[in-house]
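Student: No sequence on hand, only this structure:
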């Protein structure tokens, strides 16, 4: 097995030209690399690979004069240079070393090679560099000649050719692995790419070389422990800046190479965290702990700290296997600014987190929440914990805010629990569940769905209930039962319900008075061959409450009602065309005007004409273009928009002027705006109206009602249903109507709806998120606007994902019932706030798409019709 180490070297470095021949203790940098590699037991041969360009003649001369084997090849295609060199040397295994590594450690290089050789039958590539846990400058990559050849043949881009191994990193067909140091040292910079780097390396060699000593990595660490000022020479420079610039030039997604640039255990743009070591025990650290303002809320605030006590504490924490102690490093000055401590409870698979931000220059700038988030991410990923807790004094509002921003939710309060300045204060308990575990278990839901799609077209009876309307793979698919404002899925997960059965619930699930009425009627019979008295009783109540309702005809669903109204209007006017605005169900007359018109005769297109809400000119044009042909104007009095400039009054006047019947579709607004519907609320009375959804609190019942002379056309058309007078739904309707009349149902749903809407919009404003809850309080839509390249659908998908994880079922609409309590709304707002903070963080960090664990939700057919232009 021929193991060949290939050291790539060139003279025209962008940032430090000629660096490979810079002198360190009177020897060229390249000489030190080769000499240190000679100590490796697992390398058979070392060669230098440089270019055939004239600029690299000096490297060739140096190698020739010192008896170092070398190869000259392509200047810019370093991958080809490696391939040709390896082919010439008949290498079986290639060890890649870059020419900026004068502190390369033979022990670590040997360990990387050995790992590869031991597993070569099951691995193509191994490295000690990504994810990095060693100082930058000890990088070793090991791969077979076959892997190099596959890469050489397949690589196409300049950055793949210049940096040799990115193609391997990008493509999962290669079997890859890495070896890691037990202590993360990736924040250290020991390579040479900038003037400060050569200064640092010379300082290290001056202390340790002693005329030829092959000092180890540990020797350098010990030196930096004694002389921490050396590390400050170059520690503000980023890792792998050369590759980063190449990726930026070719506009390559850097997320695939995030491990190359990593500093510490976890990092973001402003900071990183690493393990605390004894060298962090500085005078400044001691001063933090003795500063009354810094230590005010710390457990150690009653002690006087010294350098000795701090070192002892760090050592004890490091030795404790149940404790993770992180230093928070600000990148702007490469400065230690605070610590995060996590104590693990292995028995319960959770942990407790505490933070101290010692440097007051970084207070109030978001560093605390970011450090909490980084530490949390690390322990979730590396330790697989289920949950992290935090205890925060209620008076410590800045810390409470930091934990909330990092994704923690307030779970409980311990009353008068902590003594601060002689006063007992409450303690808030915060919790954060592992993002990979916080979603509901939906095993039974998924099993049912697999059965459903084999026998049910589309898998569902209602488009709005399909998995693609939510976050498939995260959301439940089947609800087993409901009670009040809560529902339980088939896997037993409980949620606060806001779709409210697509708006049919106004009182709540299994509402006692309605259940009692249903049970009573079921015992007496459900449907009969003759009419039932309930038809008369329910109709009499409605004719007294709905302004336009002189006569009523009961049907079963919203589409029945709107189709009946259209047919009645056509019969009354002896005209055929309909002017429509918004959504009106699934029947042919309406759906022909949408994109879902397959299966409907094309000839029907001419009979339904669309106009825009709040755009009276769009309706005027229809009348102008279709003189004496419009049978009816049908629209919802409102959905999410308020009527502007007397829009409804103008619509009514136009319909009357042109002899058309005005139909209000109140399937959604009916009874949520009061028993008289939106027509009474806006004081605009139509000729006909359609009601449904919540009339029977979840049972199938709807109606068309209106002026006597128009409704009498029912005798001249065919409008008859077998289930038209079904008694159980009418019994439920009677109970529902009495409950609405006798209790403050409408006032309550408007009150809790208003509270939610105002609070939600306040949260989004505070977080600077382009989202709002729109519509009237009883029924609202949450909308998002595109932000930093993330689409509204992506943002809303993540919102749904994060709210379902917190026990809130929202879906496409937020519909309030009489059963929704103040506590329900408070819990929902807490969940929304946590979800929105998570979204804000994803937007700011640019990784929002990665946070979406399910499928992007599909478009809502109804919403598209509400927004459709004329």
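Tutor: Yep, that arrived. Because the structure is predicted, anything quoted here is derived from the model rather than measured.
Student: CA only for contacts and neighbour counts going forward, please
Tutor: Noted.
Student: got a list of contacts for stretch 739-755?
Tutor: Applying Cα atoms under 8 Å, 6 or more residues apart in numbering, the contact partners of stretch 739-755 are 507, 513, 671-675, 776-779, 816-818, 820-822, 825.
Student: Would you list the buried entries among those residues?
Tutor: Buried members of the contacts of stretch 739-755, scored by 16 or more other Cα atoms under 10 Å, are 507, 671-675, 776-779, 816-818, 820-821, 825.
Student: hang on, the earlier thing: strands - which of the contacts of stretch 739-755 land there?
Tutor: Using DSSP state E, 776, 779 are the members of these that sit in strands.
Student: Now do the contacts for the closest residue to residue 402 other than its chain neighbours.
Tutor: Nearest non-adjacent residue to residue 402, counting by Cα to Cα, 6 or more residues apart in numbering: residue 369, 4.3 Å away. Residues in contact with residue 369, defined by Cα under 8 Å, 6+ apart, are 401, 402, 403, 405, 406.
Student: now for the residues you listed, which pair is the farthest apart?
Tutor: 401 and 406 (8.6 Å; Cα to Cα).
Student: who has more neighbours, the two?
Tutor: Between residue 401 and residue 406, counting by other Cα atoms under 10 Å, residue 406 is the more crowded of the two (23 against 14).
Student: what residues are up against residue 798?
Tutor: For residue 798, the contact set (Cα under 8 Å, 6+ apart) comprises 835, 839, 851, 852.
Student: Could you measure from it over to residue 822?
Tutor: With distances taken as Cα to Cα, to the nearest Å, residue 798 is found 25 Å from residue 822.
Student: structure B:
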């Protein structure tokens, strides 16, 4: 038994789903994917058997500069040697708070945490406390906001969530302002918050974000934008800056500390200060976690911002993304399969689309493409660009893409069963395994 298989067995023996994030579990990858990774450097990862892969997963999009980027790692280590977590607020957490408030004008106060679910749920709690209203409306097309009841109870994977919680979350459609207007009409003066991502692969059209904000202002609703993915990728100040929109509350995570566990809730002082101790209003138990302001992560965050500014990280991500997407689309066109495989979305955070012979979106063909890329040394469950994806890495990926799409074309012509090994990947949100 090789080490990959040995550790895969151990993973499922000791960890439900075999990983601490569903997006890292076996069922989201083809059967030839490395089961367990041991290390990452730059844009590359190695599995426990020592096999090297060019990585476009980048720790679920959390690494935007590069694995073990020396300056950032050293900044984290420096804080570890200062104690990493002290009895009262640490100097570095004050410095980190000042850094993000200085960087982003619409963040007047901030609370740090270790993961995105914590800060999005805190935003919902704040909105309810601030408005005194109970309903929350979330964008139906945006796949994930939190593992907490307010969101998970509104998905197909709602086991364990009391029915009462499920009734409190409403849905609207992205770029469909009439669907938002209808919610306010159907639930007058009852909606505490609207929450969505500024963009995914679909960008806002016809001033959609601004129209939603106007509706929120008219109806006394808190306007929340979740920049977990778009933040520090669309622009150093996030997609809010890119689309010229200022939310009431905003959440960040993933790339803000180059893979270190840092998330943030920020926004207007009048809302955020409800979680403080110097006001005469009813107290809100906002975020209070022992490790929420762990010093190593915040040291990494401060240094990450410096690296972003000095190296134009965002500019490089956009440049590499465009080169990769243009190249992949060109290869598909040359092979005559551009109707079945193509990239969509903004260059800094694109997605590849896989369709079957009938032109329908296909997880089987997505699995096949991923399977073939892995055979050619590239791990690409999705496309997450980082600063370290330079010309050399894009060229490697495009060479692998050509070989993989040649197989893809044969599968379209001869049937996928002849080329796909093992089961297809599965979506995270499903009722049963």
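Tutor: Nice, I can see it. None of these values were measured; they are calculated from a predicted model.
Student: hang on, the earlier thing: nearest to residue 652 of the first structure among the contacts of residue 369 of the first structure?
Tutor: residue 405 (50.1 Å).
Student: In what element of secondary structure is the residue lying closest to the closest one once chain neighbours are set aside found?
Tutor: Sequence neighbours aside, residue 837 is the residue nearest to residue 405 of the first structure in space, at 5.6 Å (criterion: Cα to Cα, 6+ apart). Element membership for residue 837 of the first structure, per DSSP states H and E: helix 822-845.
Student: For the residue nearest to residue 402 of the first structure, which three-state class applies?
Tutor: Following DSSP: H, G, I helix; E, B strand; the rest coil, residue 369 of the first structure is assigned to helix.
Student: go on, residue 192 of the second structure?
Tutor: Taking three-state DSSP, the label given to residue 192 of the second structure is strand.
Student: how many neighbours does it have?
Tutor: Neighbour tally, residue 192 of the second structure, other Cα under 10 Å: 25.
Student: Now do the contacts for it.
Tutor: Each residue near residue 192 of the second structure by Cα under 8 Å, 6+ apart is listed here: 124, 127, 128, 131, 132, 133, 134, 135, 136, 220, 221, 222.
Student: Please repeat the previous calculation with a cut-off of 10 Å.
Tutor: Residue 192 of the second structure is in contact with 124-137, 216, 219-223, counting by Cα atoms under 10 Å, 6 or more residues apart in numbering.
Student: Tell me the buried residues within those residues.
Tutor: 124-131, 133-137, 216, 220-223.
Student: Tell me which of those residues fall in helices.
Tutor: Among these, DSSP state H puts 124, 125, 126, 127, 128, 129, 130, 131, 216 in helices.
Student: and the first one, what pairs with it in the first structure?
Tutor: Residue 124 of the second structure maps onto residue 566 in the first structure, with residues paired by TM-score structural alignment.
Student: Show me where the stretch 101-250 of the second structure has its helices.
Tutor: 116-131, 149-152, 163-166, 177-186, 208-219, 238-242 (DSSP state H, counting those that start in this stretch).
Student: re earlier: between the contacts of residue 369 of the first structure, which sits nearest residue 167 of the first structure?
Tutor: The closest of the contacts of residue 369 of the first structure to residue 167 of the first structure turns out to be residue 406 (Cα to Cα; 34.9 Å).
Student: which residue in the second structure lines up with the closest one?
Tutor: In the second structure, nothing lines up with residue 406 of the first structure, judged by TM-score structural alignment.
Student: Name the secondary structure element that contains residue 481 of the first structure.
Tutor: Element membership of residue 481 of the first structure, judged by DSSP H and E, is strand 479-483.
Student: Can you say which two of the ones in helices among the buried ones among the contacts of residue 192 of the second structure are spatially most distant?
Tutor: Farthest-apart pair in these is 125 and 216; separation 16.7 Å (Cα to Cα).
Student: In the second structure, which residues correspond to the strand holding residue 481 of the first structure?
Tutor: With TM-score structural alignment as the criterion, strand 479-483 of the first structure aligns to 37-41.
Student: Buried residues of that stretch, list them for me.
Tutor: For stretch 37-41 of the second structure, the neighbour count (16+ other Cα under 10 Å) marks 37, 40 as buried.
Student: quick one: it to the first structure mean distance?
Tutor: On superposition with the first structure, the mean distance recorded for stretch 37-41 of the second structure (mean Cα distance after the TM-score superposition for the first structure) is 0.5 Å.
Student: got the contact list for that stretch?
Tutor: By Cα under 10 Å, 6+ apart, stretch 37-41 of the second structure touches 4, 7, 45-55, 58-59, 66-70, 388.
Student: Can you find the partner of residue 25 of the second structure in the first structure?
Tutor: Aligned partner of residue 25 of the second structure by TM-score structural alignment: residue 466.
Student: From residue 591 of the first structure, how far off is its match?
Tutor: Going from residue 466 of the first structure to residue 591 of the first structure by Cα to Cα gives 19 Å.
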